[in-house]
Structures are given as structure tokens and as C-alpha cells.
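Asks: Take a look and give me a structure for this.
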Amino acid sequence: MSLLYAHGKTAANIADSLLDALRSGALQPGDALPAVRTLAQQLAVNPNTVAAAYARLRYAGRVVTDGRRGTRVVGTPARMAQAYAVPTGLRDLASGNVDASLLPQLQGGAAAWAALASSASYDAPADLPALQSEARQWLTAQGLPCGEIGVFSGTLDAVERALRVHAHPGDRVAVEDPCWPPLVALLHSLRLKPVPLPVDGEGLCVPDAGVLQGCAALVLTPRAHNPTGAAISPARWKALRHQLQALPRLLVVLDDHWGPLSATPLAMAASLPPLWLHVVSVSKFLGPDLRVALATGTPALLQALRAQQALGPRWVSRILQGLAAGLWRQMREGSALAQAGGSYAARRQALVQALAAQQVVLAPGEGLHLWLPVADEAAVVQSMASRGWAVQAGTPLRLASAPAVRVSLGECRPTDMPRLAADLVQALRTPGRAVF
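Replies: You can find the predicted model right below:
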């Protein structure tokens, strides 16, 4: 690196000169910075001064230090892939939308909660007691401790705050593979490195010894994994927790997105790891536009998340909290939650059985999605489109796992399953061909 890029005698001046080089384009993403001692000799300063300058840049998320690879300029943050536009005339099994007919309808009770919340002042409690009560009742039924509950603007908001509190740019975060694409995009934006861990019919596979030891956090789905539908079995959790107990500083984030619609007990409820965060969103059972998620976890972590939130948005709209509380109570008291969960389960079971009748066997699971291994994703997607169905190619959801397609059941009924299964089998048997 040319001396023109770095100058100064203090850590602040050296860091500022490198930032100027980044802004001007003289330093590009991926470029290596000199070793600390090399640059110290060039600038005639103490190596500790250069080390402090590099530390400033790491804290700002502009460089990462990675063992023998040294210190490098971070790459450009990954952007979310463009949303897939379902072609006109196709049945949408790709977007992952819930069935709108299973969502609650706004009635007087929910409207009254919203009106009550809207009268709150700046100095009112940030979290609406009615929503706290609903959440506490459900969390207790799941076997989870809920001494403190935070309200956030969706799952990603809670997860992002937890990672900002606990991890630093350059840290590794273990994730399921396949996984939810927005999570991977979030990790890249925070300059965190995803470490893919495979998933099978019993949920997240236990990694080799040492893999988690090098990670700052682990994000996993305890049940209804997107996209496979798998739940972590008690035996799998026992083996995984054995590793986690030896890693008290590893943050374990439980993304329980299917939560109140699930019929599967939480395998980890009675044996939580030392540092944990459980997040449940209302998106799947009340509707995605509410943008409300509830989190509970290790007390010190929850307090840090709430303190960070207080410095920014301060609270989630109490009108939204009131609507969520009223609609949740309405769903619970009218047994609509159980009916919605049962409806999705019936669709999944009908499709799994129809596929099994044609010798396509899938692992058990629950939730909106099925994950079908394929030889050629594009060929299967095109074949299904020719039969009137839009399914999701697996590429955006995969890090290192094998090709597959995701089929979402929000816009299907059990009566659709024989035809859907027959079309899927034909698509799976359709060979891909090269086009020159």
C-alpha cells in the first residue's frame, strides 16, 4: 500500500487518512491493509498506535481482521434479492404468504384496544399491558420463562438489535442452511459472516466440535423451519445443548416464527442455553403488516435491547400493540388459532400423503412450506409454471446446501393436493436441458 493512503502520528489521524482513502476509492473492498508493524515502521510510530487506528476502523465496520489473512477492507453489503413477481395466471406457491381467510377480522374489541392505545402520551409505558398479558400467557404455556418481555417492530428488528449488542464486525454467526434470506442479508449488512449448518428432519444438525466455538451467535428455528418445516427434536436439542453449555458467551437466537400456530412442543423450553433470546412475531397468525414481535430471554440481554431501542424509535406504536393484543385475544378466545394451525397442518399432510403415494417421501414437519430436493431448480420451476403453478427456486435460501425448490401452501386447499402432487412429480422427473 502506498504511503499516500496513510499518514499521521496519532491513531485518530491514521484512521481518518484511511477513511479518506476509502471514500476516494483509492482503497477498494477486499484490499488488504499493511501489517501493523509494517505500517508502524513506515509512519515511524509505535505499533500500538496503528493497532488502535485499525481498531477504530473495525468498530466502524469498515475493515475486518481475520487471523492470517490480516486486516482487509470490508466488502459491499449484500442487498436483498428482488422480490419474485408471480406471473399472471399462476397459482402462487412461491411468495410464502399466509392464507388471508385465516387471519382475524377487525371487530369492536380490537378497535377499542386501538382507541385506548392512541390516547397514550409520551410518558406512557412503552409496552402496552394488554399485549404483555397475552404474550406472557402464551409464553408460559410454552414452558418459557418470561420475566421481561420486549416489543419490537418484527423479528428482524429484534434480531438485529441483539446482534448489534452482542457481536462485532467480522464475527461469525451460525445459521441454518437452507435459511430465511433476509437473515443472511442482515448479517452481511452488519459485517457478520454467516456459517451455514445443515438441517435435516430433526432440525439443525449438531456441528463438529469447534465450529460454534468460533461464533458469536447461533440463529435457529425451533419449529416449522422455513423452508423445510422441520422442528428440533428433543434428542437433537440435547446433543446441541451439550455443546452450548460449554459456550456461555454464545448468543442463541430462537426465531419461533410459527409460534402460536404450532402443534409441536418447544424442545428447549426446559433446558435453555446460558445466553438466549426467543422471538415470536404476530405476522403468521395476525397478519404481516402489524410489524409486531415479542422477545424474551436472558434478563441482561433484554435490558440491553430495550435500552438500545429507547435511543432510537423508543417504542413500537401503541396503536399497533393494541390491535395485536385485541386480535390475539379474539383469536385465542374463539379457538381461531387452533383452527388456523389445523388448516395449515391439513394442507401439508394432504400434500405429503399425495406425494408419498407417488413414491416421493418427505420428512415430517409443519408450517407453510415444503422443501423438495431437485437436480435442476430452473427446470422444475419452469415445468411447474407450464402447469399453472409458481414455486420458489431454492437458490436464494441456500448457502451451501443442495438444489431444491420451496412450495408454499398459503394459497392451497386440501382439495388441490392430488393435482399439485401429480404436477410436482412430473416436474421432478423433467430433465433439464441446455439452451445455447
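
Asks: all contacts plus neighbour counts: C-alpha atoms, from now on.
Replies: Fine.

Asks: Next one: Leu294 from Asp256, what distance?
Replies: With distances taken as Cα to Cα, to the nearest Å, Leu294 is found 10 Å from Asp256.

Asks: Val405 now?
Replies: To Asp256, Val405 is 22 Å away according to Cα to Cα.

Asks: Look at the two and report which has more neighbours.
Replies: When Val405 and Asp256 are compared for neighbours, Val405 comes out ahead with 25 against 21, by other Cα atoms under 10 Å.

Asks: Assign that one to helix, strand or coil.
Replies: For Val405, the secondary structure call by DSSP: H, G, I helix; E, B strand; the rest coil comes out as strand.

Asks: what's it in contact with, if anything?
Replies: Residues in contact with Val405 (Cα atoms under 8 Å, 6 or more residues apart in numbering) are Trp371, Leu372, Pro373, Val374, Glu377, Val380, Val381, Val391, Gln392, Ala393, Gly394.

Asks: go on, Val165?
Replies: Val165 neighbours (Cα under 8 Å, 6+ apart): Ala304, Leu305.

Asks: now the other sequence, so there's something to compare against:
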Amino acid sequence: MSAEITGTTAADIADSVRGLRDRGTLRPGDALPPVRELAATLGVNRNTAVAAYRQLAQAGLVVSRGRAGTTIAGVEAVAQEGYAADTVLRDVGTGNPDPRLIPDPSPALARVTGRPVLYGEPVIDRGLDSWAHEWIATDLDQSDFRVTVTSGAVDAVERLLAQALTRDDAVALEDPCFLASIHTVRLGGYRAVPVPVDGEGMTVVGLRAALDAGIRAIICTPRAQNPTGSSLTAARAAELRAVLADHPYVLIIEDDHFSMLSQRPYETLIGPGHRRFALVRSVSKFLGPDMCLALAATDPETAERLSMRLSPGTTWVSHLLQRLTHAQLTDPSALATIGTAAAHYAERNATFAQLLRTHGFDAPDSDGLSLWVELPRPARAVAEKLMRRGWLARTGDEFALDEKAEPSRHLRLTVHDLSDADAAAFVADLVAASR
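Replies: A predicted model of the protein is given here:
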């Protein structure tokens, strides 16, 4: 392959590799020659070959795997949330809210129609903006923040990273990690730096290591972490803020996805003096996944950069959707339904976790739509046996950042919609599958 790559400058060498890729001579997964070999073949300095590979990596065309070499990048599939397609199995890995506990938007729809919004008008509905400021100000210890409306939390995170980073920049992610965050970071061409999560949230040792690795952004779930269900404790949050005090320009993105449904207090990594931050709250868990709307409270500079990507006439979030969201979040009936949903998820998950513990499983009390269950053997083997018994479960392997990690011994189970009889049947099958 060295003989087919040409060029005497870094830019020429990178263009040559790009051309070989475009013509199909190089395909995803193909290895490029080692730097020393390529430099010797082309008669250039080793640093020139290094610079060429760096340009290709920053463009997302190659992947550097350390001692394993550099390979042509492909599009790596990532598991997605939601129901599995084309299965007759009972799906207990969906991560979905209960549709019966999502407020009916019909009564509010008639109230939100009215004067059409035209090009050039403010992109944020005034009523929603005012309500969001009051809601967020009670939790965010910042003297100055602005609210931006995006098409859901994933859209917010993608835009936040894009305005702050370039390809190959390092981003700290919780490990195990929310599937959408893994997908967003990979598609953006950023480097994921795993930070372990325990029962109190991100670990201090893990965050310090990530900062030493040069991360430019952190994505954290302050409560109801997906998939583990853990939430930051006040003590852990204070320790993490102390570590971050020396890194005020690292962008902190907090995805408080479970906000209105959470049974835990909101704790934060964002200290009062931190300069780059975003608290993102989606409405998808309590108003429904199809209500593609999230509120992002950010520092003023980040807000300015986001506004350039959400400009009037092009990419703003529909004012009808914003008004509908505001109408439901200020409606006593809708709020009562959200309160009922919060209590339901907490009660059903606690009951199921207790049932698991009576059968010897480690299932700590947690927050969120799912439970993180530790098994006595690798989860894939257990999941395969559960499939033969009619159940479809998600293994922890899907949420791991390190592809070389030991096989997971966890299942993430969404069981809040199981009846008592179905729950008992599932646990009996889980006991048998775990032997």
C-alpha cells in the first residue's frame, strides 16, 4: 500500500489517501502503512507522515488505534433505544416511558394555535422562555445564563459539541454510557474518554484521569444515569466541582433527562465560577419521545454560538411545539399526570428490585425508567437463555465504551410496565437463565 500513496507534503499525502479511499482502493478497516515505513517509501521526514495522518484523523477519514496502527474509518453501528423491530419476544430492554402516563396533548392543542410566526421573529417563545428561566434558576448556581430551545437533548448535545470542538478532540463520557451519547461522539469524530460511574455518579479518580488526558468537554447525567440509574450525591458533586475548579473552560454538558420524574435532588458539576456549561432538560420522558424539544441553559458565549446554529428562517424549533410544551407544563392536569408517572416508575422499579434481591441478585435502588442488574455470569449468555424463554433483554455490553473490556455481567431492564404476575414470571426465568 505504501507504493500507492504519493506526495511530498502532509497535505499531498492526505489527499492521496483520500483519493484511494474515494476510489475504493482503500476500504473501511484497511490498515495504512506505519509512519516510518510510509516516510521511508516517500522519502519524506517522519513528522510529515505524522502530520498527514493527523489531518486524516481530524477529518474523520482514519482511526488511530495506537500500537495497532491506523485504519480507514467506517461508520460504526451503535445500538439505539426503543423497541426492537420484528420480534415476537417480550421486550424488557426498551428504555421507553409508559404511554398511558404521558399527558394527552389534545386539550392544549386548541389553545396554542393562533398568529403564525414569520421569518425573522424571535426563535424562542416568550412564555416558554420565561417559564424555563424560573424552573432552571432554582437549580443552576450561575448569575448569568440563557435558554436555547433545541429539537431534543441529543440535538442539543450535538450542537454544543460542534460549536466547541473539532474532530479528534477528547470528550469525557460516563462508562457505562447512554447510547445516544456514544453515537453522537462517534459521528462527530471526537475521542471518547471513559469515566467510570459508581453508585454516586462519576468517579473523582476517573474525572481527574480524563482531565489529564486533555478532554475539552464532559457529558454527565446528574441523576437517573442511563443505564445504571445512579445519581450524583451532594458529597460526590462537591468533590467533582473542586476538581473542575482548575478547568473553568472545559465545557460541562449536564443531560438532566429525567428532571420532572426524578425522585432525587438535582446535584451538579457546574460550579458558580465555571465559564462554559450547559444544563439540558428534554421533555421526552414526561411529555413523550415525539415531543422533540429540549431546553439548554448555557453561559452567554455558548448561547451566542448556539444561536448561530439555530437562526431564524432555517433551523428554529416550531413555535407551535414550543407553545404546546409550555401549555402542558403549566396545566394542572398534565402536571398531575407527570406526578403520577414519577410515583409509578419509582414504585414499580423499587418493587421489582426488591423481588430480585429476594432471589439473590444485586439490584440497588436507583432512579429512572430502567434497572441495572448485576448477574453471576456474563450477561450475553443469560440474555440468550432468556430469549429461549420469550424475553428480550439488553446486556451491559451495548453501553460499554471500551471495546476490549471484559464481557459485561449486567442487564439493563425496563420493567415498570410489567404486572406483578409478569414480573414474577420474568424473575423466575432470570433465575433459571443465570444458573
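
Asks: shared neighbours, Leu294 and Asp256 of the first structure?
Replies: Val279, Val280, Ser281.

Asks: Was I right to think Val154 of the second structure contacts Phe178?
Replies: No. Val154 of the second structure lies out of contact with Phe178 (Cα atoms under 8 Å); the separation is 10.7 Å.

Asks: Mean per-residue distance, the longest strand seen in the first structure versus the second structure.
Replies: Ranked by number of residues, the top strand in the first structure under DSSP state E is strand 193-200. Comparison of strand 193-200 of the first structure with the second structure after fitting gives an average deviation of 2.1 Å (mean Cα distance after the TM-score superposition for the first structure).

Asks: What are the buried residues along that strand?
Replies: Neighbour-count burial for strand 193-200 of the first structure, counted by 16 or more other Cα atoms under 10 Å, picks out Lys193, Pro194, Val195, Pro196, Leu197, Pro198, Val199.

Asks: neighbouring contacts of that strand?
Replies: For strand 193-200 of the first structure, using Cα under 8 Å, 6+ apart, the contacting residues are 170-178, 184, 187-188, 204-205, 207, 230, 399-401.

Asks: Those in strands, which ones?
Replies: Per DSSP E, the contacts of strand 193-200 of the first structure map to strands at Arg172, Val173, Ala174, Val175, Glu176, Asp177, Leu204.

Asks: counterpart of the first one in the second structure?
Replies: Just to be clear, that refers to Arg172 of the first structure. Correspondence of Arg172 of the first structure to the second structure, assessed by TM-score structural alignment: Ala170.

Asks: tally of neighbours for its match?
Replies: Ala170 of the second structure - counted by other Cα under 10 Å - has 22 other residues nearby.

Asks: hang on, isn't it packed against Ala217?
Replies: Yes. If you go by Cα under 8 Å, Ala170 of the second structure and Ala217 touch, sitting 7.1 Å apart.

Asks: what's the neighbour count on the nearest residue to Cys179 of the first structure once chain neighbours are set aside?
Replies: Distance criterion Cα to Cα, 6 or more residues apart in numbering; nearest residue to Cys179 of the first structure, sequence neighbours excluded, is Leu397 at 5.3 Å. Residues contacting Leu397 of the first structure under the criterion other Cα under 10 Å number 24.

Asks: who are the neighbours in contact with Leu397 of the first structure?
Replies: Contact analysis of Leu397 of the first structure by Cα under 8 Å, 6+ apart lists Asp177, Pro178, Cys179, Trp180, Pro181.

Asks: Tell me the counterpart of it in the second structure.
Replies: By TM-score structural alignment, Leu397 of the first structure lines up with Phe399.

Asks: The closest residue to Ser259 of the second structure other than its chain neighbours and Ser366 of the second structure, how far apart?
Replies: Nearest in space to Ser259 of the second structure, with sequence neighbours left out and distances taken as Cα to Cα, 6+ apart, is Arg281 at 6.9 Å. In this view, Arg281 of the second structure and Ser366 of the second structure are 19 Å apart by Cα to Cα.
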